[in-house]
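Fold the stuff below for me.
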Amino acid sequence: MPAPSSPWLQLRRQLGVMPLVSAAIKGATPLYAERYLMHSARESLTALPTLLLLVHLGGASVTDARQEGSGAQYIQSLSLLVPPGVSTDWVFAGAVHVAAFHFTGVRLPALQDLLHKLGAAGQPFPFSDPLVSAAARQLVDELQHGSAADTAFVERLAAIMVEQLLRVASGVAGSRLNPAALHLGRMTSVLQWLQENLHGQLTTQVLAEKAGVSTSHFRRLFADSLGMTPHRYVTQLRLQRVSELLTGTDLPIARIASECGFDSQSHMTTSFSRVHGLTPARFRRQAARLSGAAAD
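Below you'll find the model as predicted:
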């Protein structure tokens, strides 16, 4: 059993919800992994004693409460490194699916240098990297099997995730997000318009025209601001809205698919299942059970 002061127990108490997955990963890069599904809330997390990696696996967007109104939001596949001794304050509306990794035993020099820099700045490190996101999802998926999980595979994959994380920190992989870039008037207005028109045809060309710039310039501006392509962002916004409607309304799933801009219910189900590991119907049932348990 972990000691009462374990950082994952501290996180669990602060969130007020039990994780769906909770397991230690041994090997050369020991971690403690957890998987959470949470609902509408504002979470103020006090500083933890170890480095924490949070990966947004799906659901509603999460806003840094210290930057509300700036567009500093974290959506599916975006990640955040929280240094030891740094508190955070988050606002989210709807079901949020998150993987958390506590770096309890990593003593790599590059990581220690990163910790020193982040601790001195007193700021989390937001970034986007497909490999880190995919590895995080695969790790918690495998750990979901409990005693039947492939331990050797988990340890190898954790080592790859940590190695890629160091590459991101050194600037040779991934994209560090730049929320300040979202203060640009044209980007803010486009993002707001996107939220209100998810049911429509949202090509990069359409968005560039809304921003009043060329398509190629818009792609660069968007990548600098959010660390991903416009197409990927639109898809993730649509899946975010799907999650909100599944948990906050009784609308039929086919209607939700139409309102969120998917060509068909089957297209939405395929995209949603790829991100969440659950069909929309199963996600709705699981969220309802968790909501009922929280009410009790």
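
going forward, measure contacts and count neighbours with C-alpha atoms only.
OK.

Tell me the spacing between the closest residue to residue 205 other than its chain neighbours and residue 207.
Spatial nearest neighbour of residue 205, chain neighbours left out: residue 215 (5.6 Å); criterion: CA to CA, 6 or more residues apart in numbering. In this view, residue 215 and residue 207 are 8 Å apart by CA to CA, to the nearest Å.

neighbour-wise, which of those two wins?
It is residue 207, of residue 215 and residue 207, that has more neighbours when counted by other CA atoms under 10 Å, with 22 against 17.

Would you tell me what helix or strand the more buried one is located in?
Secondary structure assignment for residue 207, by DSSP states H and E: helix 204-211.

any idea which helix or strand carries residue 127?
strand 125-128.

ugh, wrong one, residue 255
Going by DSSP H and E, residue 255 is part of helix 253-259.

Surely residue 56 touches residue 78?
Yes. With contact defined as CA atoms under 8 Å, residue 56 counts as touching residue 78 (5.6 Å).

Tally up the residues packed near residue 43, please.
15.

count of residues packed around the nearest residue to it once chain neighbours are set aside?
Residue nearest to residue 43 in three dimensions, not counting chain neighbours: residue 90, with 5.1 Å by CA to CA, 6+ apart. Using other CA under 10 Å, the number of residues around residue 90 comes to 17.

before we go on, could you also do this sequence so I can check it against the first one:
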Amino acid sequence: MAESGLTGSKGSAATPAHRGMRLNPVNFPFFRTETLRYRVWDRASAELCRLEDNPDGFERAALPFHVICMNVGSRPTPFEVRTDRRHRRTYRHGDHMILPVGTAPAYAWEGVTRCLTLRVEDEVLRDYAEACGPAFLAEGHALRDDRLEQLMRLLAADLRGEGVNRLYGEALVQAIVAAAIEADRGPRSRPRGGLTMAQARRLAELIDARLGDDLSLDALAREAGLSRFHFARCFRTAFGEAPHAYLTRRRIERAKAMLATGARPVTEIALDLGFSSHSHFSATFHRAVGISPSEFRRASRM
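Take a look at the predicted model:
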């Protein structure tokens, strides 16, 4: 039966050798898997993979990162994990496993299934601690948490999607980490206040000047002089929307001006504004405006 809350030992801090690691699923495989989709950010990576039948077990050294894993397969999967003790569970669709940095697990499982694995460096938890207070991830097996499951589903959808929005992915990682920390402790106090007028102006100017770039939360947070967790919440207070939503809206506004006043091909406009393809741009534009870029261009010149 699935456990209702996070239990077990608290995760230890990462050693200096683990800081700044590039969490590439190719270099640090979590299981014996076939990778279906993956994405890498500065301090985290996510992988959607297929688990092969492995009843004989698999061992590895201590994890240099925190791991949050969710079963996204359609069938229940008998799973055994050995850390400081043996954990035998049947993982159903939506069940989670959480392993803190430093855990040295051994695994065995039966059958073939799919899972979504998020690997996070300890520095992300230190950002949370700076903004919200002490932060620990507790080891847990076959967990059920509605908030965490919903966020992990959004992450899986992002991995499957065509467009890549770095700010959106990093915001999801932050939200998942916060949900995992708070699952059995309750929400921590949130920082009050927002950005100063000078900070907000600098950020707006930076974003407008780099609409075609792959902006990261780290870059925006450094500009504001804040941690990533603190910055994301202060940005929403100041601008009324999340950083990724503001960036997308400004890109669409710039695209409308370019479509209305110029003759450049739609594909060129899409790539110049940071969209991965013509189809990604068209779909995003249609959701925001209600018509396609080409239809908007024709309507603006009537």
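
Let me see the TM-score of these two.
After superposition, the two chains reach a TM-score (TM-score structural alignment, normalised by the length of the first structure) of 0.45; 158 aligned residues with a CA RMSD of 3.2 Å.

quick one on the thing from earlier: packing partners of the helix holding residue 255 of the first structure?
The contact analysis (3 or more CA pairs under 8 Å, 6 or more residues apart in numbering; DSSP states H and E) places helix 253-259 of the first structure against helix 230-248, helix 265-276.

I'd like to check the angle between the longest one and helix 265-276, please.
So that's helix 230-248 of the first structure. Orientation check (axes from the mean of the first three to the mean of the last three CA atoms, to 10 degrees): helix 230-248 of the first structure against helix 265-276 gives 90 degrees.

can you give me the helices for the first structure?
With DSSP state H as the criterion, the first structure has helices at 7-15, 109-121, 130-143, 151-170, 185-196, 204-211, 215-226, 230-248, 253-259, 265-276, 280-295.

oh, I was asking about the stretch 51-200 of the second structure
Under the criterion DSSP state H, counting those that start in this stretch, the stretch 51-200 of the second structure contains helices at 122-132, 146-160, 166-182, 197-209.

Which elements pack onto the last one?
If I follow you right, that is helix 197-209 of the second structure. Judged by 3+ CA pairs under 8 Å, 6+ apart, the packing partners of helix 197-209 of the second structure are helix 217-224.

Which strands and helices lie in contact with the helix it packs on?
Applying 3+ CA pairs under 8 Å, 6+ apart, one finds that helix 217-224 of the second structure contacts helix 166-182, helix 197-209, helix 228-239.

okay, the ones you listed in TSV with mean neighbour count next?
Shown next, in TSV, are those (neighbours: other CA atoms under 10 Å):
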stretch	mean neighbour count
helix 166-182	21
helix 197-209	14
helix 228-239	20
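
Residue 254 of the second structure is nearest to which of the ones you listed?
Minimum separation from residue 254 of the second structure across these (CA to CA) falls at helix 197-209, 8.9 Å.

any idea of the angle the closest one forms with helix 228-239?
90 degrees.

now what about helix 197-209 of the second structure, what contacts it?
With contact meaning CA atoms under 8 Å, 6 or more residues apart in numbering, helix 197-209 of the second structure is reached by 220, 223-224, 235, 238, 247, 250.

and those residues, which are buried?
Neighbour-count burial (16 or more other CA atoms under 10 Å) is assigned, among the contacts of helix 197-209 of the second structure, to 220, 224, 235, 238, 247, 250.

Closest to residue 280 of the second structure out of the residues you listed?
Nearest to residue 280 of the second structure among these, with distances taken as CA to CA, is residue 247, at 15.0 Å.

Which element is encountered next along the chain beyond the helix or strand harbouring that closest one?
Using DSSP H and E, residue 247 of the second structure sits within helix 243-261. Next in sequence after helix 243-261 of the second structure, counting helices and strands by DSSP H and E, comes helix 266-272.

tell me which strands and helices that following helix is in contact with?
So helix 266-272 of the second structure, by 3+ CA pairs under 8 Å, 6+ apart, packs with helix 243-261, helix 278-289.

Repeat the analysis, applying 10 Å as the threshold.
helix 243-261, helix 278-289, helix 293-300 (3 or more CA pairs under 10 Å, 6 or more residues apart in numbering; DSSP states H and E).
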